[in-house]
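S.K.: Sequence first, then the predicted structure, then my questions.
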Amino acid sequence: MYRSPSYISGDLAEWLEDRKMDHVRGAPNHPQTQGKIERWHQTLKNRILLENYYLPGHLENQIDAFVKHYNHQRYHESLGNVTPTDVYFGRDTAIKERRKRIKKQTIQKRRLNHQRQAA
């Protein structure tokens, strides 16, 4: 059945409203914003093209696995080397502070070991 764009956009608006989300469009003539999503699509494409998929379900499963990995396991340099999930749930600050403490303790231990070896 053919559905006109007005019905599809209405469905999208309802879906977004149910999830308390806003539909945000990229600014025209602002390639940096567009580049972010294009980079994400390139990363997805490069990952997906590594294998052959003989059934649509296999491809859908691989895309789902990629999205889960990207959001829950893959550290993002632009987010301070935490996952998007960590940022979304507000865990990023605690993670970064814990890393700072570990780094400080590691440096102190290395200095102490170096001093012991030099003596």
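M.R.: Yep, that arrived. Residues are numbered from 1 along each chain as shown.

S.K.: Only C-alpha atoms from now on, for both contacts and neighbour counts.
M.R.: Fine.

S.K.: Tally up the residues packed near residue 16, please.
M.R.: Counted with other C-alpha atoms under 10 Å, the neighbours of residue 16 add up to 13.

S.K.: next one: residue 84
M.R.: Residues contacting residue 84 under the criterion other C-alpha under 10 Å number 19.

S.K.: would you list every one of the helices in this protein?
M.R.: 5-18, 31-48, 56-72, 84-88, 92-118 (DSSP state H).

S.K.: let's bring in a second one:
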Amino acid sequence: MPGDLEAQIEAFVDHYNHQRYHESLNNVTPSDVYFGRSQAILNQRERIKRNTLKARRLHHRKHAA
């Protein structure tokens, strides 16, 4: 049925633009880039990464001694 096809295409486009991370866009969605959210997302990821590495180092030092 044409309505089913249209619904499937709409679902695919929504997934592609709003949910699927794109490696060529630094692993953010096209909508994140379009709406200017990509840099904030990348900054947040970098903060999380730094904090995780810091916690791992502290944990390692604590248990290596």
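M.R.: Great, that's in hand. The model shown is predicted, which means the values in this text are computed figures rather than measured ones.

S.K.: closest to residue 78 of structure 1 out of the helices of structure 1?
M.R.: Closest approach to residue 78 of structure 1 among the helices of structure 1 (C-alpha to C-alpha): helix 84-88, 10.0 Å.

S.K.: Could you name the helices and strands sitting against the closest one?
M.R.: helix 56-72 (3 or more C-alpha pairs under 8 Å, 6 or more residues apart in numbering; DSSP states H and E).

S.K.: Show me the contact partners of the helix it packs on.
M.R.: The contact list for helix 56-72 of structure 1 (C-alpha atoms under 8 Å, 6 or more residues apart in numbering) reads 44, 47-48, 53, 83-86.

S.K.: That one vs structure 2, average offset?
M.R.: For helix 56-72 of structure 1, the mean deviation from structure 2 after alignment is 0.6 Å (mean C-alpha distance after the TM-score superposition for structure 1).

S.K.: Quick one: map residue 90 of structure 1 onto structure 2.
M.R.: Residue 90 of structure 1 maps onto residue 36 in structure 2 when the alignment is built from TM-score structural alignment.

S.K.: residues near the equivalent of residue 22 of structure 2 over in structure 1, how many?
M.R.: In structure 1, residue 22 of structure 2 lines up with residue 76, judged by TM-score structural alignment. Around residue 76 of structure 1 there are 13 other residues, counting by other C-alpha under 10 Å.
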